[in-house]
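*Asks:* Fold the stuff below for me.
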Amino acid sequence: MLTDRFGRAIEYLRLSVTDRCDLRCSYCLPKGFKGFEEPAQWLTFDEIERVASAFSRLGVQRLRLTGGEPLLRRGLSELAGRLSALPGLADLSLSTNATQLEKHAAALRRAGVSRLNVSLDSLRRDCVAQLTGSDSLPKALAGLAAAKDAGFDRIKINMVPVAGVNDGDIEAMAEFCIEHGFILRLIEAMPMGDSGRRTRGSELAPILERLSRRFGLEALCRNLGGGPARYWGSPDGRFTLGLITPISQHFCASCNRLRMSVDGTLYLCLGQEQSYPLRPLLRAGCSDAELEAAIRAAIELKPEKHDFNEAPAKLMRFMSQTGG
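*Replies:* Purely as a prediction, here's the structure:
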């Protein structure tokens, strides 16, 4: 098992397959952004599989495919099938905005993707267009319907409450999740890049109180995936709510994950700059032993915590550049 300097076991890797996205969510990417990696700098599927295999040998049991929007990468189901066959892998999941999901849901499920996280910030078409820069709600809903039909083990709806924009839509989203058997997760906006710093996120504690009164929520002990969310559930088991609170109640002490960007850079913390480039090693023909040694060296760079509260202007890169 990989363990960092602070005794945290690293067993979760998030793999970005593209930094491109077909949306421009106000808290993620600014309109007109063009600073994307050139495709020649992207890791190939063979290179991604090789990195994932190395992590698997070192004890990582969970992989998540992310972006940008990962379904913009051609042949993603093929890659998913290769990764799901890795020895020791317990969980392969995908983060998506669902605009392309209707076309790919069945193939992804056949390839071994078991869980989905879908970013959806409102059920109002005008609100979604305002937040994403695109009239994308019909495509997202069609994608969710296809995913439900495909039989994924668990589908989570990730919603970022933005003050004065969609924070009044949370109850409607909760009812939607109850109707379809989805899990609702509320995520605090993070100050990543200029767009993230301009977003005035809503406080989640009052929202939790509001939803607890309406649905009779009680804290749940079980973990629903390898991430940092804390969960509450209704007594009848029909509604599950997760909160991800990197700002108000950070979870750095239990952080179990790394991110790899599309160009093969390992990011050791979402809110810090420490990184380790793997692409030069891969393209220089490194051995498996050299690759594993590089991963262990990267783990030693993992910081104790982020500085989102202390230095919100510190981080210049956008979320899509890091990998979700």
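*Asks:* rest of the way, CA atoms for contacts and neighbours
*Replies:* Fine.
*Asks:* all helices for the stretch 101-250 of the chain, in order.
*Replies:* Shown for the stretch 101-250 of the chain, the helices assigned by DSSP state H, counting those that start in this stretch span residues 101-111, 125-132, 137-150, 170-180, 193-198, 204-215.
*Asks:* can you redo those helices as TSV with distance to residue 228?
*Replies:* Compiled in TSV, those are given as follows (distance: least, C-alpha to C-alpha, whole Å):
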stretch	distance to residue 228
helix 101-111	24
helix 125-132	25
helix 137-150	23
helix 170-180	20
helix 193-198	20
helix 204-215	15
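*Asks:* For the residue nearest to residue 82 when sequence neighbours are not counted, list the residues it contacts.
*Replies:* Spatial nearest neighbour of residue 82, excluding adjacent residues (C-alpha to C-alpha, 6 or more residues apart in numbering): residue 49 at 7.2 Å. By C-alpha atoms under 8 Å, 6 or more residues apart in numbering, the contact set of residue 49 is 79, 82-83.
*Asks:* Show me those that map onto helices.
*Replies:* Judged by DSSP state H, the contacts of residue 49 include 79, 82-83 as members of helices.
*Asks:* Which one of the contacts of residue 49 sits in the busiest neighbourhood?
*Replies:* Greatest neighbour count in those, by other C-alpha atoms under 10 Å, goes to residue 83: 24 neighbours.
*Asks:* Does that residue touch residue 52 like I think?
*Replies:* Yes: the criterion here is C-alpha atoms under 8 Å, and residue 83 meets it with residue 52 at 7.3 Å.
*Asks:* Next, the second sequence, to be compared with the first:
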Amino acid sequence: DISFIEEMPLGEISEHDRGLALCTSEEVRDIIRRHHELIPATEDSGGPARYFRMPDSEVRVGFISPHSHNFCSTCNRVRVTVEGRLLLCLGNEHSVDLRRVLRGHPVTDDKLQEAIIKAMDLKPERHHFTSNGDVQILRFMNMTGG
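*Replies:* A predicted model of the protein is given here:
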């Protein structure tokens, strides 16, 4: 399998202008369709990717499209940062400090489980990414985890 991800405005960069460089999932699909037929896959991955198959092949091509196909309403993902923060959304800074919970209750997992379940109520309904090129989240993915 291979997945294409629309660039998210995470971290400040100088290599290119995100607003000018945005390539949507639809544009990538159009390029692939020039050479291969793509059929929507029937299985659900449980994640944000939408998958397609090529006839007579086991290869799945996935597209994660935070700009052109906002998937927030079905997002089931959270991430733990290298500092032990549970991030509830890549496009927001909402987080829960799991390191503090673990250090405060090192013998049992009950408080950790409770903190994670409680955090799900704080998960934002959507991100606020734009394609104008502005940095919206200052942290890079290598600090985010996942």
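*Asks:* TM-score them against each other, please.
*Replies:* The TM-score (TM-score structural alignment, normalised by the length of the second structure) is 0.84; 141 aligned residues with a C-alpha RMSD of 2.2 Å.
*Asks:* Tabulate the helices of the stretch 101-250 of the first structure in a markdown table, adding columns for distance to residue 299 of the first structure and mean neighbour count.
*Replies:* Output for the helices of the stretch 101-250 of the first structure, formatted as a markdown table (distance: least, C-alpha to C-alpha, whole Å; neighbours: other C-alpha atoms under 10 Å):
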| stretch | distance to residue 299 of the first structure | mean neighbour count |
| --- | --- | --- |
| helix 101-111 | 30 | 20 |
| helix 125-132 | 35 | 18 |
| helix 137-150 | 35 | 18 |
| helix 170-180 | 37 | 16 |
| helix 193-198 | 24 | 19 |
| helix 204-215 | 32 | 14 |
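*Asks:* show me where the stretch 151-300 of the first structure has strands.
*Replies:* 154-159, 183-187, 218-219, 230-233, 240-244, 257-260, 265-267, 275-277 (DSSP state E, counting those that start in this stretch).
*Asks:* how about the ones you listed, which one is nearest residue 62 of the first structure?
*Replies:* Among the strands of the stretch 151-300 of the first structure, strand 257-260 comes nearest to residue 62 of the first structure, with 9.2 Å by C-alpha to C-alpha.
*Asks:* Can you provide the mean distance from the closest one to its aligned counterpart in the second structure?
*Replies:* By mean C-alpha distance after the TM-score superposition for the first structure, the fitted strand 257-260 of the first structure averages 0.8 Å away from its aligned residues in the second structure.
*Asks:* Taking the second structure as the reference, give the residue range that strand aligns to.
*Replies:* Mapped onto the second structure using TM-score structural alignment, strand 257-260 of the first structure covers residues 77-80.
*Asks:* Kindly confirm my reading that the residue nearest to residue 82 of the first structure is in a strand.
*Replies:* No: if the criterion is DSSP: H, G, I helix; E, B strand; the rest coil, then residue 49 of the first structure is helix and not within a strand.
*Asks:* ok, back up a step: quick one, which of the helices of the stretch 101-250 of the first structure gets closest to residue 293 of the first structure.
*Replies:* helix 101-111 (30.1 Å).
*Asks:* could you check the angle helix 137-150 makes with the closest one?
*Replies:* Per axes from the mean of the first three to the mean of the last three C-alpha atoms, to 10 degrees, the angle that helix 101-111 of the first structure makes with helix 137-150 is 20 degrees.
*Asks:* okay, and helix 101-111 of the first structure goes to which residues in the second structure?
*Replies:* On the second structure, no counterpart of helix 101-111 of the first structure exists by TM-score structural alignment.
*Asks:* Show me the contact partners of that helix.
*Replies:* 71, 76-78, 80-81, 84, 139-140, 142-147, 150-152.
*Asks:* check contacts around the residue nearest to the spatial centre of the second structure.
*Replies:* Taking C-alpha atoms, centre = their mean, the centroid of the second structure lies closest to residue 90, which sits 6.0 Å from it. With contact set as C-alpha under 8 Å, 6+ apart, residue 90 of the second structure has these partners: residue 127.
*Asks:* distance from the longest helix belonging to the second structure to the first structure after superposition?
*Replies:* Determined from DSSP H, the single longest helix within the second structure is helix 110-120. For helix 110-120 of the second structure, the mean deviation from the first structure after alignment is 1.8 Å (mean C-alpha distance after the TM-score superposition for the first structure).
*Asks:* What lines up with residue 128 of the second structure in the first structure?
*Replies:* Under the alignment (TM-score structural alignment), residue 128 of the second structure pairs with residue 307 of the first structure.
*Asks:* er, residue 54 of the second structure actually
*Replies:* Residue 54 of the second structure maps onto residue 234 in the first structure, with residues paired by TM-score structural alignment.
*Asks:* Give the aligned equivalent of the residue nearest to the centre of the second structure in the first structure.
*Replies:* Aligned counterpart of residue 90 of the second structure in the first structure: residue 270 (TM-score structural alignment).
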